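**Q** coordinates only, sequence not included:
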């Protein structure tokens, strides 16, 4: 009997010793900065849903961010809303070019792109992801305010706080009703510390305060892939660009 007990204890000890401990993700900000190389970037897909009496899909987007050593240098984002033609927005530096969507019938003949002053999300930005994990300052703020559990960071941050740290947020939703609106967020991290998924939600009246949005929540689910892959985003042919759009 003693021999049997000894064998069982030894075996259990071996199992405890052999079980691999789950490694904590690496520092996300440091991991992001290691990917900020000119000519490289990351891709994303996302879905925005309005939740209230039921669930209504507002839009879906897919896009690419191109980096330089400081952060996001350019972006190319396509937004699909219902049966309407997709809208595509290319941004290089602080200049944006938008095509399709609501602009298709408003541009002069021979022009397919509207040049504007830096709205990287286009019209779709108003319902797009408010949290951009490709901005190191934004990511640092989210980590500071959030709580890490395993490979997930959860927390809350206000529109006003996001505006201070995120050029992406301020440019995507330049007009909003309530700066004290709280965004609840969840970041999923890979073992390398890179963000693979962002889920966020906030009161719909934070952006458009009307009775139709009372008690409803906007939720955005974004997934990021290909961190550090080669990316090349260029402005459209100048011959196809205009700064004039009809009403």
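**A** Perfect, I can see it now. Bear in mind that the values here come from a model prediction, so they are computed numbers and not experimental data.
**Q** From here on, just use CA atoms for contacts and neighbour counts.
**A** OK.
**Q** Could you pull up the residues touching residue 188?
**A** Taking CA atoms under 8 Å, 6 or more residues apart in numbering as the definition of contact, the neighbours of residue 188 are 151, 152, 153, 195, 196, 197, 198.
**Q** at 6 Å instead, please
**A** Contacts of residue 188 were listed using CA atoms under 6 Å, 6 or more residues apart in numbering, and they are 152, 195, 196, 197.
**Q** quick check: longest helix of the chain.
**A** Identified as the longest helix of the chain according to DSSP state H is helix 2-18.
**Q** who does that one touch, helix- and strand-wise?
**A** Using 3 or more CA pairs under 6 Å, 6 or more residues apart in numbering; DSSP states H and E as the contact test, no helix or strand touches helix 2-18.
**Q** which residues touch whatever helix or strand comes next after it?
**A** Towards the C-terminus, the helix or strand next in line after helix 2-18, according to DSSP states H and E, is helix 28-33. Contact with helix 28-33 is made by 136, 193, 194, as judged by CA under 6 Å, 6+ apart.
**Q** List the buried residues of helix 28-33.
**A** Applying a neighbour-count criterion of 16 or more other CA atoms under 10 Å, the buried positions in helix 28-33 are 28, 29, 31, 32.
**Q** centroid residue for the protein?
**A** Compute the mean C-alpha point of the chain, and by CA atoms, centre = their mean the closest residue is residue 132, 4.2 Å away.
**Q** Report the secondary structure element holding that residue.
**A** Element membership of residue 132 [criterion: DSSP H and E] is none; it lies in no helix or strand.
**Q** wait, what's in contact with residue 178?
**A** The contact partners of residue 178, by CA under 6 Å, 6+ apart, come to residue 206.
**Q** and it, which of the three is it?
**A** coil (DSSP: H, G, I helix; E, B strand; the rest coil).
**Q** which other residues reach the helix or strand hosting residue 221?
**A** Using DSSP H and E, the secondary-structure element containing residue 221 is strand 217-230. Applying CA under 6 Å, 6+ apart, the set of residues contacting strand 217-230 from outside is 35, 39-51, 129, 196-204.
**Q** try it against this one:
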């Protein structure tokens, strides 16, 4: 009898030490995000955008970083590459954005290489970029509310209209969207700390580009986020290098 009890106890110890780490409940993602919103810190990302329908085409790739303040995103620095368009870089600080390359590939008066404007934190590449920004507390809260969390994966759907209500990023990145009732399907992958490590979203391409070439096609954007809370410093370009956006 004593031997049986000893064996059972040993088996219990083995089971206790082999329970997979992912079995532990994930921390509240909104609370986890807010804990990282410290001035002078931020997060890095890299993403790929593809369009599918009659095949699969990679439209663009982007990488960059967001700098935080206590409320969310205070600044961003994003570089984009795509086939058939000049490489683009956009720095946003506060309500102003500075873009170099892309549609502004030529130099301006005085040799300025950056163009200053309001809005468009993602530059022109924002029209092809990730529409869901997990670094915005209100956005993340809406996704959690509308979605279903299973393990470390949050899935759901949200319309352009509802996304625009909570996300300054979306509203500024895609200001000329065609259909507010377009539904975005999203999948967020969380770390054990509750932080978003990946965002995959997809929607009907005609939601933004209502043209024959996009009819029946789907935009899918896959973004990876790393370095949550890393020290980040983003500065606007020197005034001597900046021109005002042409009308």
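**A** Okay, I see it. None of the values given here were measured: they were computed from a predicted structure.
**Q** Among the contacts of residue 188 of the first structure, which one lies nearest to residue 177 of the first structure?
**A** Comparing those against residue 177 of the first structure with CA to CA picks out residue 197 as the nearest, at 27.1 Å.
**Q** ok, now which ones touch the closest one?
**A** Under the criterion of CA under 6 Å, 6+ apart, the neighbours of residue 197 of the first structure are 187, 188, 222, 223, 224.
**Q** quick one: the first one is in a strand?
**A** Yes - under the criterion used here (three-state DSSP), residue 187 of the first structure sits inside a strand.
**Q** Around it, how many other residues sit close by?
**A** As a burial measure, residue 187 of the first structure scores 25 neighbours (other CA atoms under 10 Å).
**Q** Residue in the second structure paired with it?
**A** With TM-score structural alignment as the criterion, residue 187 of the first structure lines up with residue 188 in the second structure.
**Q** Kindly provide the distance from that match to residue 225 of the second structure.
**A** Per CA to CA, to the nearest Å, residue 188 of the second structure is found 11 Å from residue 225 of the second structure.
**Q** Equivalent analysis for residue 37 of the second structure, please.
**A** When residue 37 of the second structure is compared with residue 225 of the second structure (using CA to CA), they lie 15 Å apart.
**Q** of these two, who's got more company?
**A** Neighbours per residue, other CA under 10 Å: of residue 37 of the second structure and residue 225, the larger number sits with residue 37, 24 against 21.
**Q** What does that one correspond to in the first structure?
**A** If you follow residue 37 of the second structure across to the first structure using TM-score structural alignment, you land on residue 36.
**Q** how about the strands of the second structure, start to end?
**A** According to DSSP state E, the second structure carries its strands in the segments 41-52, 56-68, 73-82, 85-93, 96-101, 114-118, 148-150, 153-159, 183-190, 196-204, 218-231, 242-244.
**Q** Could you list every helix and strand that the last one packs against?
**A** In terms of contacts (3+ CA pairs under 6 Å, 6+ apart), strand 242-244 of the second structure is packed against strand 114-118.
**Q** and the strand it packs on, how far from the first structure on average?
**A** Following the fit onto the first structure, the mean deviation recorded for strand 114-118 of the second structure is 0.6 Å by mean CA distance after the TM-score superposition for the first structure.
**Q** Pull the residues that contact that strand.
**A** In contact with strand 114-118 of the second structure (CA under 6 Å, 6+ apart) are residues 95, 96, 97, 98, 99, 100, 242, 243, 244, 245.
**Q** Mind doing that once more with 10 Å?
**A** Contact with strand 114-118 of the second structure is made by 89-92, 94-101, 104-108, 123, 172, 236-246, as judged by CA atoms under 10 Å, 6 or more residues apart in numbering.
**Q** Quick check: the residue nearest to residue 155 of the first structure when sequence neighbours are not counted vs residue 47 of the first structure, distance?
**A** With CA to CA, 6 or more residues apart in numbering as the criterion, residue 155 of the first structure has its nearest non-adjacent residue at 4.1 Å, and that residue is residue 146. To residue 47 of the first structure, residue 146 of the first structure is 23 Å away according to CA to CA.
**Q** now swap in residue 154 of the first structure and tell me
**A** Relative to residue 47 of the first structure, residue 154 of the first structure is positioned 19 Å away (criterion: CA to CA).
**Q** Over to residue 132 of the first structure?
**A** Separation of residue 132 of the first structure from residue 47 of the first structure (CA to CA): 14 Å.
**Q** How about residue 198 of the first structure?
**A** Distance from residue 198 of the first structure to residue 47 of the first structure, counting by CA to CA: 11 Å.
**Q** Then residue 133 of the first structure?
**A** With the distance defined as CA to CA, residue 133 of the first structure ends up 16 Å from residue 47 of the first structure.
**Q** do residue 125 of the first structure as well
**A** With distances taken as CA to CA, residue 125 of the first structure is found 12 Å from residue 47 of the first structure.
**Q** what is in contact with the two at once?
**A** Residues touching both residue 125 of the first structure and residue 47 (CA under 10 Å, 6+ apart): 61, 79.
**Q** how about the contacts of residue 188 of the first structure in CSV, adding distance to residue 82 of the first structure?
**A** CSV is the format used below for the contacts of residue 188 of the first structure (distance: CA to CA, whole Å):
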residue, distance to residue 82 of the first structure
152, 32
195, 28
196, 26
197, 24
